[in-house]
Every structure is written in structure tokens, then in C-alpha cells.
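Asks: Next one to model:
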Amino acid sequence: MHEQDYALAHAQADQLEISKVLRNTYSLLAMTLVFSAICAFFSAQLNLPHPGLIITLVGFYGLFFATMKLRNSGWGLLTTFALTGFMGYTLGPILNSYLGMANGGDIISSAFAMTALVFFGLSAYVLTTRKDMSFLAGFITAGFFVLLGAMIAGLFFEISGLQLAISAGFVLFSSACILFQTSAIIHGGERNYVMATISLYVSIYNLFISLLQIFGIMGSDD
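Replies: Predicted structure coming up:
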């Protein structure tokens, strides 16, 4: 009897912890997305130049690893906003390049709407069905190296349709990451809401950029 009571109390405590992580994750994610959007807006309005690939990678991974190290302290929240703000800044010049196109506003609106639809749809699916998506870990690892190889190939070879294929691959990769991370939260595999937020933010960012590229390529053919 006492063992059953202990097991029940333990299960209830786990569920409370999971609910807390889930609530904190989506609250922080909403705030970082708004902050990132504000940074992107001002970056676009001020017509700031894109920092370039090297600075973007150094800035992202530097802030990412700093967030990992500080994830259990209040400083982790500061580096989280620094990371998402930096990525918002890099987004501004990209948006300006699309706004320079004849149908750039429609492309951005379509990419934004599709990103929101995919994210909320996938999140709702996992939260509703509560399916364990841990089996996607292998796909995500393999997908990362495949996409990395394709991007490196794109730097050295002119292959027709490669950019479109890479963008489509990133849409699938980001979608799988959203499913995997959401499942990890509700099944207790991720107990740190800061890292859960960063993971979901990066997936949303990559999803939006990839859809921008796909709609941009499709739109330029019209």
C-alpha cells in the first residue's frame, strides 16, 4: 500500500514538473520570438548589413554554448535573449532582400503563415496524442549530416535545383526537431526550459528561412 502511494506521489510530482517545464518553455519562447521580431524590424528599418556567414556562425554558436553553460542560472535567460536577438538582427537584412522583390511582401507573409501553421499543428499533434517521438533522434542526426554535406557541395558545385532541395530538406528537418523536442518535454526527457526554448526557437527560425527560400524560388519563376 505504501509503495503504491509512493509511486502515485512520484508520478504526480513528475507530471507537475513536466507541466511547469512546458509552461515555462512556451512562455519564454513567446517572449523570445517577440524580441527577435522587434530586432528584425529595427534591423530592416535601419537597413543594417548582414554580418556574413562567419560572424553569424561565431555569434550563434558562441551564444548557444554560453546558454548551455548558464542554463541553470538567471544568466541563461540573458544569453537566451542575446541569442534570439542576434538571430533577429541577422533576419532583418534577409527580409529586406525579399522586400526588394516585386512580390516580396506576399512571400514573407506566406512563409510566416506557413511557419505558424506548421509549428502549432505539430505541437498540437504531440500535445494531444502524447506520442513518444524519441525514434526521430536517428533521423535528425542523419538529416543534419546530409544537409551539411549538401550545403558544402553547394559551395563548390553549381547543381540545378540543389538550393530548393536543401530548403525542402530543412523544412522536414525542422519539423522533425519540433516533434522531437515537444515530445521530450512532455515525456520528461527535457527538464530545462531554457534549452527547450532554444531548441524550438532554432527550429522555427530555420523553418521560416527555408520556407522563405522555397517561396522565393517559386515566386521568381512566375
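
Asks: Please make it C-alpha for all contacts and neighbour counts, starting now.
Replies: Will do.

Asks: Go through this protein and flag its longest helix.
Replies: helix 2-45 (DSSP state H).

Asks: what does stretch 11-23 contact?
Replies: Ile185, Ile186, His187, Gly188, Arg191, Asn192, Tyr193 (CA atoms under 8 Å, 6 or more residues apart in numbering).

Asks: Inside helices: which ones of those residues?
Replies: Members of the contacts of stretch 11-23 lying in helices (criterion: DSSP H): Ile185, Ile186, Tyr193.

Asks: still on that earlier bit, following the longest helix of the chain, which helix or strand comes up?
Replies: Helices and strands here follow DSSP states H and E; after helix 2-45, the next one along the chain is helix 53-70.

Asks: and that next one, how far from the chain's centre?
Replies: 15 Å (CA atoms, centre = their mean, to the nearest Å).

Asks: just checking, what packs against it?
Replies: Using 3 or more CA pairs under 8 Å, 6 or more residues apart in numbering; DSSP states H and E as the contact test, the elements touching helix 53-70 are helix 74-99.

Asks: Tell me the buried residues in the helix it packs on?
Replies: Applying a neighbour-count criterion of 16 or more other CA atoms under 10 Å, one finds 76-77, 79-96, 98-99 buried in helix 74-99.

Asks: try stretch 207-221
Replies: By neighbour count, with 16+ other CA under 10 Å as the criterion, the buried positions of stretch 207-221 are Leu207, Phe208, Ile209, Ser210, Leu211, Leu212, Gln213, Ile214, Phe215, Gly216.

Asks: How about stretch 59-75?
Replies: Applying a neighbour-count criterion of 16+ other CA under 10 Å, the buried positions in stretch 59-75 are Gly59, Phe60, Leu63, Phe64, Ala66, Thr67, Leu70, Arg71.

Asks: give me every residue that touches the second one.
Replies: Residues near Phe60 by CA under 8 Å, 6+ apart: Leu83, Phe86, Met87.

Asks: As CSV, the residues you listed with distance to Phe144 would be great.
Replies: Compiled in CSV, the contacts of Phe60 are given as follows (distance: CA to CA, whole Å):
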residue, distance to Phe144
Leu83, 21
Phe86, 23
Met87, 20
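
Asks: Just give me the closest of these to Met1.
Replies: Leu83 (49.8 Å; CA to CA).

Asks: pretty sure the closest one is touching Phe64, no?
Replies: Yes: in this structure, Leu83 is within contact of Phe64 by CA atoms under 8 Å, at 6.8 Å.

Asks: Could you also give me the structure for this next sequence, so I can compare it with the first?
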Amino acid sequence: MSTPNTVIIRSESQVLAANKMLRNTYMLLSMTLLFSAMSAGLSMMLNLPHPGVVVTLVGYFGLLFLTTKLRNSAWGLLSIFALTGFMGLTLGPIINLYLQAFTNGNQLVMMALGGTGTIFLGLSAYALTTRKDFSFMRGFLLVGVLVAFLAGLGAIFFTIPALSLAVSAMFIVLMSGMILFQTSEIVHGGETNYIMATVSLYVSIYNLFLSLLQLLGVFGGDE
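Replies: Model (predicted):
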């Protein structure tokens, strides 16, 4: 039988574990975002071409699988930097495209960055301060991301601009939900591996930025 003291000790240990998890996750997330930004900057400076949808997907899912397999070892840190560095390299040509295609390209990129940061910080703060459990969103988010991903592939291969815009709007909503869900999972002990937590948050931030940039380009871009 658990005594009140045992319950209190257990509760305190859970809080300490969650705080440590949050600290490790946000520290690694900051490092991977910085590394990804450096990779994107290098790609832009060298004016590298975009590798294409197929190479991007193969590289992303391959490195994601590797990171998942190595998540409990020191090699997992190397693989997550390989993943985020690769995604940064694919991001550079996209940003260059917006800078060259629009006279206000710099403004669009900065607005997308600012919007991404505001959404991420706001939702994270909400999940952390309220400590609400958003685990009920798991099924909806999994199905939603799968549908949006397939719709996005259809928009690319069949060149359907309207569908592409709809997918971007869907991704903004879904990635916002993912930020709430993943932060809640960390707080409530549903996610105990900071490497996987970092990957999830990084992917949400990456997709959120791209989706905002695309919508801003369509509705606010000056050619």
C-alpha cells in the first residue's frame, strides 16, 4: 500500500524527470535548429540545386529510421544532426527561390520565421503552463498528417496549386497540434527519449515554416 509520503516522493521524482527531459530536449532542439540553419546558409551561399522530392523523401525517411534505431545510444546524437543538417540543405534552395522570385522575398522569409517562432513559443508555453494532457489528439494527428502528406504528393506530381495551398493550411494546423501534443507528452511522461522528442518538434517547426512561407508567397509575394 502506498503511503502519502511515497506518493509525494513519486510525484516529485516524476516532476524532476519531466523537467530534465524538457531541458535536454530544448537544448538539443536549439542546437539542431542552429545546425540546420547553418546548413541552409551554406546551401544558399553555394547556390546548390534542390535535390528533388524523391531524394528528399528517401534521405529524410532513411535518416529518420536511423535516428529511431539509434535513439538510445550516443550514435543517436550523430544521426539527428545528420538528419537536421540534411533537411537544412534541402531548405536552402527553397529559400533562395523565394528570394529570387519575389522582390519582397527577404520580408516573406523573415515573416515566416517570425510566425513560426511565435506559434512554437506560444503553444509550448501554453502546454507547459496549463499542463493539459493533449494525448487525445494522437489519432487525429496521425491520420491528419498521413492525409496531408499524400495530398501534398498529389499536388506536387499532378501540379495542382489549389490543393498545394490547402495542404499548406492543413500542415499549419496539424503541426501546431503536434507541438501541443509532443510538449504534453514530455510533461506527462509519455515521451522519455529526448532525441525522439527533439526530432518530432524539429519536424513540426520545419513543416510549419515551409507552410507559412508558401502561403505568404502566394498571398503576399510581389513578383
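
Asks: distance of Gly115 of the second structure from Phe149 of the second structure?
Replies: Taking CA to CA, to the nearest Å as the measure, Gly115 of the second structure and Phe149 of the second structure are separated by 22 Å.

Asks: before we move on, what about Ile160 of the second structure?
Replies: To Phe149 of the second structure, Ile160 of the second structure is 14 Å away according to CA to CA.

Asks: So these two - more neighbours on which side?
Replies: Neighbours were counted for Ile160 of the second structure and for Phe149 using other CA atoms under 10 Å; Phe149 has more, 15 against 12.

Asks: Which secondary structure state is assigned to the more buried one?
Replies: In three-state terms, and counting by DSSP: H, G, I helix; E, B strand; the rest coil, Phe149 of the second structure is helix.

Asks: OK, contacts around it?
Replies: Val167.

Asks: Give the equivalent position in the first structure for it.
Replies: Alignment of Phe149 of the second structure against the first structure is given by TM-score structural alignment, with Leu148 as its counterpart.

Asks: Its match and Ser175 of the first structure: what is the separation?
Replies: The gap separating Leu148 of the first structure from Ser175 of the first structure is 17 Å, by CA to CA.

Asks: do the same with Phe208 of the first structure
Replies: If you measure Phe208 of the first structure against Ser175 of the first structure using CA to CA, the figure is 11 Å.

Asks: Over to Leu207 of the first structure?
Replies: According to CA to CA, Leu207 of the first structure stands 8 Å off from Ser175 of the first structure.

Asks: try Ala196 of the first structure
Replies: Distance check for Ala196 of the first structure against Ser175 of the first structure: by CA to CA, it reads 15 Å.

Asks: try Tyr98 of the first structure
Replies: Per CA to CA, Tyr98 of the first structure is found 23 Å from Ser175 of the first structure.

Asks: Run through the residues that contact the residue nearest to Gly85 of the first structure when sequence neighbours are not counted.
Replies: In space, Gly85 of the first structure comes closest to Ser36 once its chain neighbours are excluded; the distance is 4.8 Å by CA to CA, 6 or more residues apart in numbering. Taking CA under 8 Å, 6+ apart as the criterion, Ser36 of the first structure is in contact with Thr84, Gly85, Phe86, Met87, Gly88, Tyr89.

Asks: farthest pair in those residues?
Replies: Counting by CA to CA, the most remote pair of these is Thr84 and Tyr89, 8.6 Å apart.

Asks: thinking Leu113 of the second structure is in contact with Leu208, fair?
Replies: No: the pair Leu113 of the second structure and Leu208 does not pass the contact test of CA under 8 Å, sitting 9.4 Å apart.

Asks: what's near enough to touch Asp132 of the first structure?
Replies: If you count contacts by CA under 8 Å, 6+ apart, then Asp132 of the first structure has Ser183, Ala184, His187 around it.

Asks: Next, find the distance separating the second one from Arg130 of the first structure.
Replies: To Arg130 of the first structure, Ala184 of the first structure is 10 Å away according to CA to CA.

Asks: Looking only at neighbour counts, state which of those two leads.
Replies: Each of Ala184 of the first structure and Arg130 had its neighbours counted (other CA under 10 Å), and the higher figure belongs to Ala184 (18 against 13).

Asks: Not counting residues beside it along the chain, what's closest to that one?
Replies: Here the nearest residue to Ala184 of the first structure in space, its sequence neighbours aside, is Glu190; by CA to CA, 6+ apart that works out to 5.3 Å.

Asks: Tell me the residue in the second structure aligned with the one you found.
Replies: Checking TM-score structural alignment: Glu190 of the first structure goes with Glu191.

Asks: Average offset of stretch 75-90 of the first structure relative to the second structure?
Replies: Superposed on the second structure, stretch 75-90 of the first structure shows a mean distance of 0.6 Å to its aligned residues (mean CA distance after the TM-score superposition for the first structure).

Asks: same check, this time on stretch 206-213 of the first structure
Replies: Between stretch 206-213 of the first structure and its aligned partner residues in the second structure, the average distance after superposition works out to 0.3 Å, using mean CA distance after the TM-score superposition for the first structure.

Asks: Which stretch of the second structure lines up against that stretch?
Replies: Aligned by TM-score structural alignment, stretch 206-213 of the first structure corresponds to residues 207-214 of the second structure.

Asks: Other residues contacting that stretch?
Replies: With CA under 8 Å, 6+ apart as the contact definition, stretch 207-214 of the second structure has outside contacts at 108-109, 111-113, 115-116, 165, 168-169, 171-172, 175-176.

Asks: which among those gets closest to His50 of the second structure?
Replies: Using CA to CA, Val109 is the member of the contacts of stretch 207-214 of the second structure that lies nearest His50 of the second structure, at 17.5 Å.

Asks: Helix or strand for that closest one, just tell me which one.
Replies: When secondary structure is defined by DSSP H and E, Val109 of the second structure falls within helix 105-130.
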